[in-house]
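Student: here are the coordinates; sequence isn't available:
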């Protein structure tokens, strides 16, 4: 009862993450670690303690997620000890008892696979408990072969079954297709493998295999089930409440895709607190599988985009798209300015004075733009502007300076 109560207390809410202490192993490729005393203890973390992205862009990840750690799911004489992440690293001076040992793992099991936890002494005896994570294991199962084209496509989106032969010692394991459906427990796997790799080999994988692993599509950020957006995104056009803020309606609002902070999200977000890029862009991306979608400015993010500029400190790689193609209040998908070169040249032309020539300075910009997307971009009118006074030069005649720095008066668009 203590184990079930602690499991419900720490891992019951949707906003929880569980993992074994092996995630702290500094040398995971080795069979054992001197710095990790109990690698198979199961720990529980809060999924997030605050907003994903801080306004000042500071780091949101701490090694081991220690600020989010809640407890190890094991017994202990000191009720506060499991809340210390180091208790799984350094061991414990408490009276330890082995709960998973040779009887479960077989005689050839690695010491790191054994589970030892502190004993809790009571007036009438003692007890100990450990919670193992079935969600950390591969499920021993078998899936039917897809029969039509649609089932084949759907089968590619998820791993239908686990390949037991990939595990150490099970490369020669042969199991009939109908057997996995009849195996009710891990212990029954020993019978299935009796004629193959042997029961002891199966026992060594107690922490790797299960017949009962299942999951829930929970939203670990906000709680509840994850939202299925397929019915919304399959529509030819989005409902108006999913994006009304644009140049024609600057006071519009957009239905949020997630909460802006730890507070309960509002029904809509307006221009001053944008929530994400755009439902319209998400809709367009989703529609790629059927060859694209409606390219009208159905909705926009409430962030005006600007024309590109190349300042002395850093470039802005967004292009100013023609207003006839996209709403100027939207965030358009654009190519990236990846390289700019200026090619200087001179040419001789006859002067008005007979027998004399004038030399003209040629300045030719070479611009390379890159499409970072895996689909074709249909761009509107793109231009690059070289501002007046952007280029200065000196001229020499017979190695003698003819005049000092001069500005090239350029204000043309390329």
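Tutor: Received, thanks. The structure displayed is predicted, hence computed values, not measured ones. Numbers count the residues shown, from 1 in each chain.

Student: C-alpha only now, for contacts and for neighbours.
Tutor: Noted.

Student: Return the residue spatially closest to residue 386, with its sequence-adjacent residues excluded.
Tutor: On the basis of C-alpha to C-alpha, 6 or more residues apart in numbering, the spatially nearest residue to residue 386 that is not a chain neighbour turns out to be residue 411, at 5.8 Å.

Student: putting a second one here so we can go through both:
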């Protein structure tokens, strides 16, 4: 058998296998090379992203750091650059290139020793802005604008880094500028926000061993305060509580809403259907309705969906104090004492005491912090106290919304009040229980007198028969008193009141156009004859009555005519159910046959008798002696009859006074000029058949016979405006005056005209006018009572005027501003709304809170204010000499707001929640 060689059969396999493996390896190598290239590219891209993220984090960290450093201290304030508008009188922002930048300023004023921007010098302007009179300008105090490129602030910019001022910095769009807010977010180019890009750098090692710095991207940032925007992202927790106007449920929604209503934002036509749903961002409104888009773009800088803040005292530093903890807590039924919080080295928190003052330094500890001598503040006797706030807040425990009622709450009586001149001063011993204006701590709720006047008719009737017949003159007085309840609760005058009214009761008249036929028509006083000093002093009793909220009752005579009683004042009672009528009046007859004043009782027989030989048919007022026939005083005083419901002059003196008002230029220190009617202006002398006859209805008194006072009207009479500049009579009864005051008189800084009736204060006498006629001033019958309007005629168009709201259970005190309804002063020259108002007091300079020049040497009431030393004494009598140690004329609103708004806040919790917090 022949043998075969097997190796020859598989020749060439190794070569093929080798080539195949090489091809496979080549493919693997190529694949790895491709993968490597892709990985390098990917890593480079991610590296760039990481650099961008790192730059963004760096920018964010720097922005937060700048924010913490510049706005972290309590006394730093964030301000929009738009506030630095060079022309605030126009709507456009002028003189600011970057109006949306946010700047930082400090409330500290380092030129002042204690660092406070305020200083107090009671001998030179009182509480003042220490920056006044210096070169201080807020635009120069901005230490930084929180934008990229300003890192470190104005004082730390060095070298090539230049500080960017929002007013002047011009940033045209380019490589180094980033437009953070642009189209898509806003429409108006003025709303664009541009900031400078900050380039980050990287240290790089070159192949030749050198190092170089190369750009490594950049960052840009901008900070804006959301607290200056409308918060559209917060739903109101009270929204689902329906408002019930009968019981006050749901009133928190109206008084203290927590959200911003979209429909009040211009351009937002429709809000979300379910208002309990949060708006995540302002742009959510474009999802709700496409019609909102333009409004969203236009309000980018005005809306936010998130904001929060620290409740700190920006003026003095530290946290604000929760005033609710004081108002809603008690100590055995009295106002609580919230103690100071201290550590061993200092007082960390000054508490609240019921005796702390609402104006001036509250207590000695505050005074020390503010570098003020507490014993030299010259406000200590008249400053209201925090106990007054507590008592006001706790009225909520008594009253319910919708219907509430209160009796008279008279003010505290000043027992042992100083009285000089042997007790015979301006009060003539008739105000022995005066209202106490010092350190108010209790609540007073009393009606406001808006009108106190009389009209008169003259009548005559025969006396005797035959040749002995004479004609007697009768004066018919028509009193008219307006009482206004300015509160939101009905006021029960559960005891009668007595009004003392002092007018010109020493007038003379001319009959039938004959200068030789005259008579005196005196009335009032303490004698039935001409009573000189007291002539014109009359007393009217006002019955117990309940005045609904905001209503003004007009009291007048009712029933048959009655004789004016100068001894038993209860006989001169008025009523408010019947309309004034010419057949209902108080009368006085002039029957003296032998009078010592015969020179003024002129007629054809020259007999010194008040009886007349003929019956006159017409009359006009004409003073026969300006010295004898001018009013000795113009005033009114209202008292609450606690002791004697049938008062006499003796009992009147010991009743508690509610209001004393001097409407006299000289406080009764000299005769006021009497009125003379124009020639040709005459009234009718009504002819009666006898002393039992009366003037019939439909015979109203002449308009010029009106004498008395009223609160100035919103639109004054043409006769008043015609004598004076029309603007002179435009007053703000609630803005600049305190109609609830117990003491009303002229002060040295009142405007005055140079002729009677002088037009000073908020209560005015009138120039004669047909606008004040009987018919024009007819009251309106409403719910069984005759009603009027406090600031004009009864038909002015407003039925009721509620000016002040007492707290109720349902509402309470929802905010500090709601405390504006509280009365803080007993003087008429302070504002009605003190807390929360920003109306400057026109009686003091704009640079301080007290007058810098006191007229004369009599503590403000002197000849420099149209008076004499005697007048000054009388005005000092009215205010019980308190000006000797206290400023009575000062900007009370500024003082009390200075103490409250920076130091305190109120919470929205219930009374129990707040009480638990306080504990």
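Tutor: Great, that's in hand. Computed from a predicted structure; not experimentally measured.

Student: What would you report as the TM-score here?
Tutor: Overall, the chain-to-chain superposition scores 0.63 on the TM-score scale (TM-score structural alignment, normalised by the length of structure 1); 362 aligned residues with a C-alpha RMSD of 5.6 Å.

Student: just to revisit the earlier point, how about the residue nearest to residue 386 of structure 1, what does it touch?
Tutor: Residues touching residue 411 of structure 1, when contacts are defined by C-alpha atoms under 8 Å, 6 or more residues apart in numbering, comprise 385-388.

Student: okay, the residues you listed in CSV with neighbour count next?
Tutor: Formatted as CSV, these follow (neighbours: other C-alpha atoms under 10 Å):
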residue, neighbour count
385, 12
386, 16
387, 13
388, 12
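
Student: Just send these back as TSV, with secondary structure and distance to residue 295 of structure 1 too.
Tutor: Rendered in TSV, the data for those read as follows (DSSP: H, G, I helix; E, B strand; the rest coil; distance: C-alpha to C-alpha, whole Å):
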residue	secondary structure	distance to residue 295 of structure 1
385	strand	28
386	coil	32
387	coil	33
388	coil	37
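
Student: Just name the closest of those residues to residue 120 of structure 1, please.
Tutor: Nearest to residue 120 of structure 1 among those: residue 385, at 76.5 Å, using C-alpha to C-alpha.

Student: can you give me the strands for the stretch 251-400 of structure 1?
Tutor: Chain-ordered strands for the stretch 251-400 of structure 1, with DSSP state E, counting those that start in this stretch as the definition, fall at 309-310, 315-316, 336-350, 357-370, 391-397, 400-408.

Student: Turn the ones you listed into a markdown table, including distance to residue 274 of structure 1 and mean neighbour count.
Tutor: Output for the strands of the stretch 251-400 of structure 1, formatted as a markdown table (distance: least, C-alpha to C-alpha, whole Å; neighbours: other C-alpha atoms under 10 Å):
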| stretch | distance to residue 274 of structure 1 | mean neighbour count |
| --- | --- | --- |
| strand 309-310 | 24 | 14 |
| strand 315-316 | 21 | 12 |
| strand 336-350 | 24 | 11 |
| strand 357-370 | 28 | 12 |
| strand 391-397 | 40 | 11 |
| strand 400-408 | 43 | 11 |
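
Student: would you list these in JSON lines and tack on distance to residue 21 of structure 1?
Tutor: Rendered in JSON lines, the data for the strands of the stretch 251-400 of structure 1 read as follows (distance: least, C-alpha to C-alpha, whole Å):
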{"stretch": "strand 309-310", "distance to residue 21 of structure 1": "49"}
{"stretch": "strand 315-316", "distance to residue 21 of structure 1": "45"}
{"stretch": "strand 336-350", "distance to residue 21 of structure 1": "44"}
{"stretch": "strand 357-370", "distance to residue 21 of structure 1": "45"}
{"stretch": "strand 391-397", "distance to residue 21 of structure 1": "61"}
{"stretch": "strand 400-408", "distance to residue 21 of structure 1": "67"}
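
Student: So which of these is nearest residue 153 of structure 1?
Tutor: Minimum separation from residue 153 of structure 1 across the strands of the stretch 251-400 of structure 1 (C-alpha to C-alpha) falls at strand 357-370, 31.9 Å.

Student: so what corresponds to residue 188 of structure 2 in structure 1?
Tutor: Taking TM-score structural alignment, residue 188 of structure 2 has residue 110 as its aligned residue in structure 1.

Student: What is the burial count for that match?
Tutor: Neighbours of residue 110 of structure 1 under the rule other C-alpha atoms under 10 Å: 14.

Student: Near residue 243 of structure 2, how many other residues are there?
Tutor: The number of residues packed around residue 243 of structure 2, counting by other C-alpha under 10 Å, is 16.

Student: my bad, should have said residue 264 of structure 1
Tutor: Burial of residue 264 of structure 1 is recorded as 10 neighbouring residues (other C-alpha under 10 Å).

Student: who's in contact with the closest residue to residue 435 of structure 2 other than its chain neighbours?
Tutor: Nearest residue to residue 435 of structure 2, sequence neighbours excluded (C-alpha to C-alpha, 6+ apart): residue 413, at 4.8 Å. Contact partners of residue 413 of structure 2, counting by C-alpha under 8 Å, 6+ apart, are 433-436, 656.

Student: For residue 34 of structure 2, state which of the residues you listed is nearest.
Tutor: Distances from residue 34 of structure 2 to the contacts of residue 413 of structure 2, taken as C-alpha to C-alpha, are shortest for residue 436 (99.3 Å).

Student: Tell me the spacing between the closest residue to that closest one other than its chain neighbours and residue 319 of structure 2.
Tutor: Using C-alpha to C-alpha, 6+ apart and skipping the chain neighbours, the partner closest in space to residue 436 of structure 2 is residue 414 (4.4 Å). Residue 414 of structure 2 sits 39 Å away from residue 319 of structure 2, taking C-alpha to C-alpha, to the nearest Å as the criterion.

Student: the more surrounded of those two?
Tutor: When residue 414 of structure 2 and residue 319 are compared on other C-alpha under 10 Å, the one with more neighbours turns out to be residue 319, at 18 against 15.

Student: Trace the more buried one over to structure 1, please.
Tutor: Superposed on structure 1 with TM-score structural alignment, residue 319 of structure 2 falls opposite residue 225.

Student: wait, its match sits on residue 219?
Tutor: Yes: proximity of residue 225 of structure 1 to residue 219 meets the contact threshold set by C-alpha atoms under 8 Å, at 5.3 Å.

Student: in structure 1, which helix has the most residues?
Tutor: With secondary structure taken from DSSP state H, structure 1 has its longest helix at helix 2-11.

Student: For it, enumerate the helices and strands it packs against.
Tutor: strand 16-20 (3 or more C-alpha pairs under 8 Å, 6 or more residues apart in numbering; DSSP states H and E).
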